[in-house]
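Asks: dropping the sequence and predicted coords here.
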Amino acid sequence: MSDGVSIWATGNWQGLAVAAGAGLLIGLERERRKRARGDSAGLRSYTVAALIGALTAGEPVLLGVGALLVAGLALLAQWKNSGPDPGNTSELALFATFLIGVQAMHQLALAAACAVALALLLALRKPLHRLAHQGLSEAQLHDALLLAAGALIALPLIPAEPQAWLGGIRLRPMASLVLLILSLQVAGQLALQWLGPQAGLRLSGLLSGFVSSTATIAALGSRVRQQGPGAAEANPNLSLLAQAAGLSTVATWAQAALILATLAPAELGRLSPVLAAGAATALLLLAALSRLGVAVAPTRAAPVALAKGSALRWREAVSVAVFLLLVSGLVSWAQAHLGAGGVRAGAALGGLADAHAPVAALAALRSAGGLSAELLGQGILLALASNSLTRTVTAALAGGVGFAGRVAAVLWPSWAVAALAYSVT
């Protein structure tokens, strides 16, 4: 006996129960497939495999014998299974169930989580196959692999410590924001593809707002004018486009919360009611405007076309990251040389171009200890106010007065409610 984790030495009946439950859960799913595929292993086989793993855990000799036994049975089942495409999922699942039983004697929570994940993976066979063959294009799969490589390989290599040459700003959270932007680009494309032009456009507007609400409003406004001069107000898709633009403003409030959670998590609890008030007001206004018929009649045509090829717009994401660093440097310099007034002015000026950059800069400075909590809240509200002005003007230039009016009817009341919420906290 080596480490005393076996059931014989410790009486770890809870681990044994988790192992049995894991085997039953996975076995139930495999039992449903047993008749269709002709597998020899079903509910009882998977449960016994998990129990063998639990009973032999901590006993090297018995563990080796049990592993060889289960692996041998899995290979035998694979050999006996006939058909043009027999596969080996069930055999691998049987051996994985044995390993889960072993793990149950060490870490109950991990074993239970693995059992649920494996059972879910097996149960979602058809949806996953449909996703692989029909739901994702080759370009989208390539995008997903690039994002995974960035998150698992590149991101850990970026320094996590505050950088003195950037005024104490940490680069890894900034890189995480870039990955978030790229992920939302892919999610927006998939939303249009899977949900269709109406629901997909609304969700795409929301997700694109996490990247840039201003750019989203400009793009949607340009679609309002596609019918030609003077036809903007007659556009039957105006209501839908305005709703998508309004949802991009909701994303701005949510993005501010995500930035705080990433760069200054200690401040999120204090400012989350303010940000939630802004987002909730925007959502309520969008719902009210739609119900009261302020928007034009329902749409009759699809206003968007599905983009082909890669959804990753690297230039846009990197540009956002560079702008974040530039605005961070501006606000840091203003704090050092001009005091609180300089920070407010820097936040307002930065917000004219992008709302996320000054929020990120203020949060990074607050996390580094170079900014007071009061100045953080004031700066965020100033940045969002100046950016609301930019978005209103952009909506008017891109989509006309009617489109801008609908956007402004969401932007400014939501900001006013957030400012009121901040004043009473």
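Replies: That came in fine, so what should we check first?
Asks: make it CA atoms for all contacts and neighbour counts henceforth
Replies: Fine.
Asks: quick one, strands of the stretch 151-300 of the chain?
Replies: 162-163, 169-170 (DSSP state E, counting those that start in this stretch).
Asks: which residues touch the first one?
Replies: When you say that, I think you mean strand 162-163. Identification of contacts with strand 162-163 by CA atoms under 8 Å, 6 or more residues apart in numbering yields Gly168, Ile169, Arg170, Leu171, Ala368.
Asks: dropping in the other structure now:
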Amino acid sequence: MSFVHPLVVGFLVALGVGLLIGIDRERRKGGGATRQPAGLRTFTLASLLGATAMAAGDEIVLAAVALGMVAFAGLSYWRARDGDPGLTTETALVLTALLGGLAIKHPEFAAGLGVVVAVLLAARSALHRFVRSVLTDDELRDLLIFAAATLVVLPLLPDKPIGPYGALNLRTVWTIVILVMAVSALGYVAVRVVGPRYGLPLAGLASGFVSSSATIGAMGTRAKAEPELMKPAVAGAVLSSVATVVQLAILIAATNLPTLQALWLPLTFSGVAAMLYGGAFTLWALKQKTQKHETQGSAFSLTTALTFAAILAVVLLAAAAAQDLFGEAGVLVAASAAGFADTHSAAVSVASLVSDGRIKPPQTIIPVLAAFTTNTVTKMAFAVTAGGHTFALYVIPGLLLMLAAAWAGILVA
């Protein structure tokens, strides 16, 4: 039970929003001939005016108040136009009045937006410096492409199976495009922040929790474009598989703990092998002579990302055809086919059969490792496609080593 009337809460939020935004504007309004027209009191009153309009009337009254604020802001800008004052303060004033009105009906939302507005206003210098001095033209273009791919294209794609065997989901395939671009961009940023010797291995390990295959492709693209980054890129590619093993163990444990108990030795052997191989390349990269490295070109390659999506589509079609040919009776065939696209979904599906009582935990070992094997084939294809022969010659032995270690775990068990 609330002891505070909702209207009081709304006005308090409106007061807080006005004060929060007004404090920043007060600090920046200056003095003398260049003094800005609005400060702490003006913004606070504007927010309370919007709240009063909404409380006493409705959205129409608030709209009338907002139009009045627009007229006031326009007049203020016209009077100071010779000094090119910008429209930030005027725009913020109108927005503050609207936030005050919003606080009456949705105080939590208004408070959150008020904080965002205040942060944007306070971060003016940092944002300007980032855009003008840090962000390059190529990076800005890449940012716009990524935003369009994520916010425009992805929502428009159907989220349902299409094509032969119902094997293709356009939204899933396009998600791979976005993941490849995101992982590439993460590696690019890591290189800029901490340098390639540390940045790429760390980015690879972190990105592996999203998609190891996409990470391998992204690292291959980086190594092919900048051969001097070959060793840290290989380290990042192989270390991404460590994340795959860790995530696989977590998902299996969450689905059926006895299944993990049956698979813990193969998974442990595989993870340790990947850590040793990736760690060796990381140490090799660290022993290189330190030199300043300037990142080159784009943060990601859209062509490469689209190529990976095409490869995934072909693999999914081939896997569906194999399942149709051999039937659904064989868990091994189904898991192997699914593994081409994703190890985790195949392993979780097999573990679910144990939970349903259809198979025993020891019977999951071969199907899960079969999925692990076919997924390794997909990773090797990505390594060759993205990084070329040199990158593949470094990465594929590491992938085969961790695969062999996983199968060797059966013998020990």
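Replies: Nice, thanks for sending it over. Just so it is clear, the model here is predicted, and its values are computed rather than measured.
Asks: so which of the contacts of strand 162-163 of structure 1 is the most crowded?
Replies: Ile169 (27 neighbours; other CA atoms under 10 Å).
Asks: that residue contacts Ala363, doesn't it?
Replies: No: at 9.3 Å, Ile169 of structure 1 and Ala363 do not qualify as touching, with contact defined as CA atoms under 8 Å.
Asks: which residue in structure 1 lines up with Thr175 of structure 2?
Replies: Correspondence of Thr175 of structure 2 to structure 1, assessed by TM-score structural alignment: Ser176.
Asks: same check, this time on Ala310 of structure 2
Replies: Aligned partner of Ala310 of structure 2 by TM-score structural alignment: Val322.
Asks: how many neighbours does that match have?
Replies: 14.
Asks: thinking again about what came up before, residues contacting the nearest residue to the match of Thr175 of structure 2 once chain neighbours are set aside?
Replies: Spatially, and ignoring its direct neighbours in sequence, Ser176 of structure 1 is nearest to Leu155 (7.3 Å; CA to CA, 6 or more residues apart in numbering). Neighbouring residues of Leu155 of structure 1 by CA under 8 Å, 6+ apart: Arg172, Ala175, Ser176.
Asks: in JSON lines, list the residues you listed along with neighbour count and distance to Ser212 of structure 1.
Replies: Below are the contacts of Leu155 of structure 1 laid out as JSON lines (neighbours: other CA atoms under 10 Å; distance: CA to CA, whole Å):
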{"residue": "Arg172", "neighbour count": "20", "distance to Ser212 of structure 1": "21"}
{"residue": "Ala175", "neighbour count": "19", "distance to Ser212 of structure 1": "17"}
{"residue": "Ser176", "neighbour count": "17", "distance to Ser212 of structure 1": "16"}
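Asks: before we move on, the earlier item: report all helices and strands that the helix or strand hosting the match of Ala310 of structure 2 contacts.
Replies: When elements are assigned from DSSP states H and E, Val322 of structure 1 belongs to helix 314-353. Contacts defined by 3 or more CA pairs under 8 Å, 6 or more residues apart in numbering; DSSP states H and E place helix 314-353 of structure 1 against helix 171-195, helix 356-367, helix 373-399.
Asks: hmm, try it at 10 Å
Replies: Applying 3 or more CA pairs under 10 Å, 6 or more residues apart in numbering; DSSP states H and E, we find helix 314-353 of structure 1 packed against strand 169-170, helix 171-195, helix 197-224, helix 356-367, helix 373-399.
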